[in-house]
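Peer 1: Predicted model follows, preceded by the sequence.
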Amino acid sequence: MNSSFGIRHILQFILFVALQILLMDNLVLFSTGFCFIYIAFLLFLPIDMNRVWLLFLGFLTGFTVDMFYDTMGIHAAASVLLAFLRPHVLNLLTPRDGYDASDSVNIHVMGWRWFLAYCFTLTLFHHAAVFFLETINFQTALYTLGKILASTLFTTIVMIILQLLFFSPKRERIDYR
């Protein structure tokens, strides 16, 4: 693992979790649309990330958010589910020529359609896990589905804005192994 890789991703972890705890906790659209920006850390990791590390980072990210939100493991479970599903979604979305070893999840490199399919799918699974674990009640299933859809759209739009503003349009030439 490259030291610049480690430092950059540690800073991203701190930034996304801090944004979630300090800013996004208070930013809710019409009492239904929540933005869980901390999952961007997991979504923007390198494509060829080791699955064990990915699951560990998913747990660590979700557990950190759980400590501040006092949600007893809901975010940890949903983040581990996201980390588990990520390689499968990447396999489904593999381009015809495959991924380059240097590819990262970047809207400029992979394209709009690929990024939207990737981001929306994994965000939808994550948010469904969060909200159904939170309520554990199917009597309010329609309201929960509305929260899932509104929150997924809100989070995906925020991640697109982050990608357009802060991620380089050039391919990165870093060896991630």
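Peer 2: Thanks, I have it. Numbers count the residues shown, from 1 in each chain.
Peer 1: okay, CA-based contacts and neighbour counts for the rest of this
Peer 2: Fine.
Peer 1: those helices in this structure, which residues are they?
Peer 2: Taking DSSP state H, the helices of the chain run over residues 3-19, 39-43, 51-69, 74-92, 107-110, 112-135, 141-166.
Peer 1: would you list those helices in a markdown table and tack on mean neighbour count and distance to residue 32?
Peer 2: Shown next, in a markdown table, are the helices of the chain (neighbours: other C-alpha atoms under 10 Å; distance: least, C-alpha to C-alpha, whole Å):
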| stretch | mean neighbour count | distance to residue 32 |
| --- | --- | --- |
| helix 3-19 | 15 | 19 |
| helix 39-43 | 22 | 18 |
| helix 51-69 | 18 | 17 |
| helix 74-92 | 20 | 17 |
| helix 107-110 | 16 | 27 |
| helix 112-135 | 18 | 11 |
| helix 141-166 | 17 | 5 |
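Peer 1: Below is structure B, check it against A:
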Amino acid sequence: MSGLRFILVQALRFIIYGGVHVLLISRLVLFDLGWCFFYLGFLLFLPIATPIVVQLLVSFCMGLAMDIFYDTGGLHAAAAVLLGFARPWVLRLLTPRDGYDSADTVNVHQMGWQWFSVYLTLLVTLHHAAFFLLELGSFRNIGITMGKILVSALFTSLALLIVQLLFFPVRRGRQ
């Protein structure tokens, strides 16, 4: 029953992150330069022990869902799958000295500010670079595209940090 409960919780998280993005967050634009890709929170905050095949599948499904809503022809799916592919590498790069516990999650309260900010910055910037460079299709307007990547990465990272601070549980010291 625990496995079924886990799958239901993840499916609910998928719907919440995707729904909030489509219904609310997608309408927020900073200076016609920065967009918040709120749905990335679902992919970034998956449990650390999630197998890579599952990460790739849910990344594709989330990206495809966004592509269907925004008629972007696979841009979201491609960038989300790249994020799902790179996530285990970044987690391995940031592995604490004692390793991860099987129950560890991506949580700013549990993993610390430094770990979380490096994790979030690397993966969000990678996703945004892939998305906006694929959208551009050439290097003609690379300056504006770099501005979009930077502003959108900051906007998305700030939104996801706020979600972490408001909705993820604070765990007092491990004893």
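Peer 2: Ah, there it is. Keep in mind that this is a model prediction, so the values were computed, not measured.
Peer 1: so can I have JSON lines of the helices of structure 1 showing distance to residue 27 of structure 1?
Peer 2: Below are these laid out as JSON lines (distance: least, C-alpha to C-alpha, whole Å):
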{"stretch": "helix 3-19", "distance to residue 27 of structure 1": "11"}
{"stretch": "helix 39-43", "distance to residue 27 of structure 1": "16"}
{"stretch": "helix 51-69", "distance to residue 27 of structure 1": "14"}
{"stretch": "helix 74-92", "distance to residue 27 of structure 1": "18"}
{"stretch": "helix 107-110", "distance to residue 27 of structure 1": "25"}
{"stretch": "helix 112-135", "distance to residue 27 of structure 1": "16"}
{"stretch": "helix 141-166", "distance to residue 27 of structure 1": "10"}
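Peer 1: I'd like to know which of these is closest to residue 28 of structure 1.
Peer 2: Smallest distance to residue 28 of structure 1 across these (C-alpha to C-alpha): 8.9 Å, for helix 141-166.
Peer 1: That closest one against structure 2, how far on average?
Peer 2: Once fitted to structure 2, helix 141-166 of structure 1 is off its aligned match by 0.3 Å on average (mean C-alpha distance after the TM-score superposition for structure 1).
Peer 1: Determine which residue in structure 1 is aligned with residue 31 of structure 2, please.
Peer 2: Aligned by TM-score structural alignment, residue 31 of structure 2 pairs with residue 30 of structure 1.
Peer 1: So which residues make contact with stretch 62-79 of structure 2?
Peer 2: The contact list for stretch 62-79 of structure 2 (C-alpha atoms under 8 Å, 6 or more residues apart in numbering) reads 14, 18, 22, 39, 59-61, 80-81, 127-128, 130-131, 134-135.
Peer 1: switch the cut-off to 10 Å
Peer 2: Applying C-alpha atoms under 10 Å, 6 or more residues apart in numbering, the external contacts of stretch 62-79 of structure 2 come out as 14-15, 17-19, 21-22, 26, 37, 39-40, 42-43, 56-61, 80-85, 126-135.
Peer 1: show me what contacts residue 158 of structure 2?
Peer 2: For residue 158 of structure 2, the contact set (C-alpha under 10 Å, 6+ apart) comprises 36, 120, 152, 164.
Peer 1: Quickly note the distance from it to residue 46 of structure 2.
Peer 2: Per C-alpha to C-alpha, to the nearest Å, residue 158 of structure 2 is found 18 Å from residue 46 of structure 2.
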